[in-house]
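Asker: pasting the structure only:
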């Protein structure tokens, strides 16, 4: 969705556009990014606040249990997203330091 909206911003080069919503697409991207960030934070809270729930359905309320495969899949996806986020931050930091170092070396 974000990629589609970013393409809409690039296409909107003229002011006489028949789609006036393209001029406000950066606000839509901002709202969508905030919503996804909020979902990520709330998903972390909801998933990791219940550490190893009951995987066996109780006799009185059979709907109040967690499926083991679904829970482990959700934990795996969240852990993988955290790993990707950390790698992205580390690689961005390394690239920044490398470019700063190259600019200092080029000045000398």
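Answerer: Sure thing, it's come through. All values derive from a computational prediction rather than experimental measurement.

Asker: only C-alpha atoms from now on, for both contacts and neighbour counts.
Answerer: Noted.

Asker: I'd say residue 47 and residue 75 touch.
Answerer: Yes. Counting by C-alpha atoms under 8 Å, residue 75 is a contact partner of residue 47 at 7.1 Å.

Asker: tell me which element the closest residue to residue 63 other than its chain neighbours is part of?
Answerer: The shortest distance from residue 63 to any non-neighbouring residue, by C-alpha to C-alpha, 6 or more residues apart in numbering, is to residue 57 (7.1 Å). Under the criterion of DSSP states H and E, residue 57 resides outside all helices and strands.

Asker: residue 33 too?
Answerer: Judged by DSSP H and E, residue 33 forms part of helix 25-48.

Asker: below is an additional structure, to be compared with the one above:
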């Protein structure tokens, strides 16, 4: 998220011409490169963590919600499991919605280009 905000902010600086440019003197360049690297590493970590969470959640679909006597460690609290399941579905729903809106906008853009 911070990477996207930084890109939006840098585009605003380009529009201001020479009024205010923090990158001209080279003062922000090393910090910018290090923050981009840390943002990329954090994004990669979150993507891998999300994939692992998907695997862990869907691999045990409908686990034992009551602690068994012969397998005391083979159970999961129902509230925690359903919360995790719903959160993953919400993430996929938001991603599908964003892709659908992007597809519609791309289709509208192509239609407008063909008309002119």
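Answerer: That came in fine, so what should we check first? Everything numeric in this text was worked out from a predicted model, so none of it was measured.

Asker: can you give me the helices for structure 1?
Answerer: Under the criterion DSSP state H, helices of structure 1 are mapped to 2-11, 25-48, 68-107.

Asker: ok so, going back, tell me the residue in structure 2 aligned with the residue nearest to residue 63 of structure 1.
Answerer: In structure 2, the residue equivalent to residue 57 of structure 1 is residue 67, according to TM-score structural alignment.

Asker: isn't that match up against residue 77?
Answerer: No. Proximity of residue 67 of structure 2 to residue 77 does not meet the contact threshold set by C-alpha under 8 Å, at 9.0 Å.

Asker: re the thing from before, the residue nearest to residue 63 of structure 1 is in contact with residue 68, isn't it?
Answerer: No. Using C-alpha under 8 Å, residue 57 of structure 1 is not in contact with residue 68; the gap is 10.8 Å.

Asker: identify the contacts common to the two.
Answerer: Contact criterion C-alpha atoms under 8 Å, 6 or more residues apart in numbering; no residue bridges residue 57 of structure 1 and residue 68 by contacting each.

Asker: residue contacts, the alignment partner in structure 1 of residue 42 of structure 2?
Answerer: Superposed on structure 1 with TM-score structural alignment, residue 42 of structure 2 falls opposite residue 32. Residue 32 of structure 1 sits next to residue 2 when contact means C-alpha under 8 Å, 6+ apart.
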